[in-house]
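Peer 1: Fold the following and give me the result.
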Amino acid sequence: MPRDRERPASPTREGASVHFAVDGFAADRVEALARDHNATRFMVVHAALAVVLSRLSGSTDIAIGTALAGRGDPALDNLVGMLVNTVALRLRVDEDLSFAELVAAARRVDVDAFAHSEVPFETVVDAVAPQRTGSVPPLFQTALAFRNITPARVELPEITVSELENPFEPANFDLLLTVDDDGSRKPGGDMTMMFTYSTELFDEETVETFGRHLASVLRAGVTEPTRVVADLPLAEVVTAAPVVEPTTPAAYSGPSVVTSFASAVESDPDAPAVVIGENEVSYADLDARSNRLARWLAGAGVGAGSTVAVRSGDSGLDTDTLALWWGILKAGAALDIGRVAPDVIVLSGASRNGSRAPLILSVDDAADDVAQFSARPVTYADRARPQNGADPALVLPTGTGSVGVLTFDELSGIVSAELDRLAVDYESRLFATAAVSTVSQALRALVAGVAGAAVLVQDGAAESLTDVLLDQWVTHLFATPSDLSAVDAGEFEDLAVVVTDAGRGDSESCDGFADGTEIDVVPLTSTGIGLAMRSS
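Peer 2: A predicted model of the protein is given here:
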């Protein structure tokens, strides 16, 4: 294990504790995985802890200790005394196994060890490690315990009894993971844990990172049990790419983007929200889809403070992705288009390969579950956590290795300002080429949704950009200079605004494109979202 300090020759056993939790969705999945594989919660956590220790130590041979009650014989039930015995659980972490297979391996190891728990630990130590030093715990340095005993209460007439805290917190091992398992956790409730550690070896920040690693591996493993151990992610420790808060305009006091979207739906529910060739999706339909998705996300613990990235197929900003984006915002979470370690990643028609966030949710796999949720407007009572205007709403790439974060108030103010600047209203029809950035796609989706305008999506036919602009009566175009070099601005009577995006190029410049026309050309970097990207 990586340590902050060398092990002292004469340890004092002084310790401290770090508390952390696995979210309710993952905790429920721990229960389900244990049940499905005839295992216990202990065995699932044992497997996840072994993965973390293997990654940190570089070894695949992981020994973890645990204490057993030592009352296997019924004749000992009424015997007063300390009969606890310690056993070592030796698990080989094969990274080619799936997490479910590793849990099965942990189950075999644990059951076998428990069957021999009557053998005194000292006897095992003498047989296995007769030459040892007092500075290192024998056989294992990390222990695992499930705390399933509720605190005792003593009530006596006219006497107040209280428990005194021990000012000295001993660390008998380098690390001790304690999991609260007293039966009080309800479905959807967090699974609380605690690392007790030797302060002579570790700093608090180091052990907090261990806790995040364990929560990440456990969450990923129980969410996708068939995922190979090698792909289970440790928590990302961000050092080179800190999150920076952009300089923002004056405080915004108007309606949020979510409230404005609801107003657009109420104003004209039958208006086209998405147009794909000759097919249309109404605002009422898009609203219903996003409401169901918001409740599904909330049921998975996604809410205020969560950052969610959406990985879709190659079709770009289609109806499903648009519904997901609005569902994330309605759940009170932040839409992450900066691709920097989101808390949650939602898959829709997308490959499961590549880097992952700790919690992966698949809309495709959960389609039947999502359909069961109500399509009625989402209220505060439906969210996983209370949400307010200061909570993050959009995570943006800045191009400097960091990310920018816009709160709901900041994002709502920017979208409101761009609505006026770009002259978007309910009659507008907004199209974006495939070459523009996700930031342009987000700006288009947000201003259209707030105004009740139509987002146009190419239906896959091999039409030229000129044909699309003419046939679909495009009023607002999001495009790169390269896209614009292939069209003649003078041909388009409906086109009023062009937002230029460098895309993968180096410049937004398209000098001369709108000469002789009334088309307003707006560089993306001059918009409120563009300025937020550049603020770092």
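Peer 1: only C-alpha atoms for contact and neighbour calcs from this point on.
Peer 2: Will do.
Peer 1: helix, strand or coil for the residue lying closest to residue 41 once chain neighbours are set aside?
Peer 2: Spatial nearest neighbour of residue 41, chain neighbours left out: residue 34 (5.8 Å); criterion: C-alpha to C-alpha, 6 or more residues apart in numbering. Secondary structure state of residue 34, per DSSP: H, G, I helix; E, B strand; the rest coil, is helix.
Peer 1: One more, so I can put them side by side:
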Amino acid sequence: MSNRGATASYSLHTGLVEALKGFARQHNSSLFMAIHGALAVLLARLSGSTDIPIGTPIAGRGAAALDDVIGMFVNTLVLRTDIDLDESFTDLLARIKQVDLDAFEHADIPFEQLVDQLAPQRSQSRHPLFQVLLAFQNLERVELELPGPAVSVVDLPTEVSRFDLQFVLSDDRDSGDMTVSVTYATDLFDATTIDSLMHRWIRVLESIAADPTIPVGTIEVLEPAERTDLLTRSGPPSTAPTTLADLLTTAAAQNPEATAIVFDGQQLSYRELDERSNRLARLLIQRGIGPEDIVAIGMPRSVDSVLAVWAITKSGAAFLPIDPTYPTERITHMTTDSKAAIGLTTTSVRARLPDTINWLTLDNLDK
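Peer 2: This next block holds a predicted model:
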């Protein structure tokens, strides 16, 4: 990415902020924790993911040796939360509180050391551990007076975005509202999208303030007019329902020599992909896989991952995508909870996957 960014400002009105503060106090938590929980819910609802890591800066002056040192010392924490859409926000807040307190307890661990220990796949296009930052700037305003000249605070224009999204909340002491500054990567978002995102977040916050026992999966993120438009908008003439396998097979029949996949120097036509997926589908069927079964796909994005999806749909089963970089406990939960019958993977990541199900390595099937 180019790292170009822009910033937009919004306000949370005093009544909403006070309601959230009161709710947080009733549950022995803080306004930050309530705001963090609401943002995690929004990101989960909009992305379809339930594993939501959010970064936050924290003062890095914990050591007494730094008391007399001039300079800015800031560390970064990663607040990782698993969102259960059936859970009430009250219960979610209890877990958010524990996540945040655990992170603050280990705030002295240098962020670089954490990155080295986790060893995520690195890319210049994204931050290694999170893409969304949440920060509170609620320090007392500093006044500076000099003899003669008038001095005032001027915010520098922000034209760089170090993250996909950065939310900075600060108190407006004149109005009592809370200001939200949203810095966003212009390669990914535009002003209209950010405006929509913020209004959805405010709607989540208002729903929580009105009824904190509401299941987070039922919080309405759309405006009434948006929902009505989605439900009433006329679309193209109805067509007979079809399956994903049939759609892909039809595409292969219409233009078999067209390029279907280009990845990391590899290239496959629709005909080649169709033939390879047929062989894999027959193998799955021979192993008893069919309708009502679930097959896990534990591999990074690749030619093989597309091949696996097509073959599984041809067998009549459903596929469960699993990121092999997930913690072992999470992968175990996913395969166990889904009752996956079998898994497809590749040799390069097989060692990361638990033996809760039988994994077939695609690059060894023809050997």
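Peer 1: Tell me the spacing between the residue nearest to residue 41 of structure 1 and residue 224 of structure 1.
Peer 2: Plainly put, residue 34 of structure 1 is 13 Å away from residue 224 of structure 1 if you go by C-alpha to C-alpha, to the nearest Å.
Peer 1: The stretch 201-350 of structure 1: helices as residue ranges?
Peer 2: 204-223, 257-267, 283-299, 319-330 (DSSP state H, counting those that start in this stretch).
Peer 1: In contact with the residue nearest to residue 41 of structure 1, which residues?
Peer 2: Going by C-alpha atoms under 8 Å, 6 or more residues apart in numbering, residue 34 of structure 1 touches 40, 41, 43, 44.
Peer 1: Check residue 321 of structure 2 too.
Peer 2: Residue 321 of structure 2 touches 296, 297, 298, counting by C-alpha under 8 Å, 6+ apart.
Peer 1: Grab the nearest non-local neighbour of the residue nearest the centre of structure 2.
Peer 2: Taking C-alpha atoms, centre = their mean, the centroid of structure 2 lies closest to residue 52, which sits 4.7 Å from it. In space, and not counting its chain neighbours, residue 52 of structure 2 is closest to residue 81: 5.3 Å by C-alpha to C-alpha, 6+ apart.
Peer 1: Same check on residue 217 of structure 2?
Peer 2: Per C-alpha to C-alpha, 6+ apart, closest to residue 217 of structure 2 is residue 85, 4.2 Å.
Peer 1: Residue 189 of structure 1: how many residues sit nearby?
Peer 2: Using other C-alpha atoms under 10 Å, residue 189 of structure 1 is surrounded by 17 other residues.
Peer 1: Identify the residue nearest it in space, chain neighbours excluded?
Peer 2: Residue 189 of structure 1's closest residue in space is residue 24 (C-alpha to C-alpha, 6+ apart), at 4.4 Å.
Peer 1: Ok, residue 96 of structure 1 next?
Peer 2: Of all residues beyond its chain neighbours, the one nearest residue 96 of structure 1 is residue 228 (5.8 Å), with distances taken as C-alpha to C-alpha, 6+ apart.
Peer 1: Was I right to think that neighbour contacts residue 93?
Peer 2: No: using C-alpha atoms under 8 Å, residue 228 of structure 1 makes no contact with residue 93, being 11.2 Å away.
Peer 1: between those two, which one's more packed in?
Peer 2: Higher neighbour count among residue 228 of structure 1 and residue 93: residue 93, with 24 against 18, using other C-alpha under 10 Å.
Peer 1: Now for that one: which residues touch it?
Peer 2: Neighbours of residue 93 of structure 1 in contact, by C-alpha under 8 Å, 6+ apart: 50, 51, 54, 60, 61, 62, 102.
Peer 1: Good, wrapping up.
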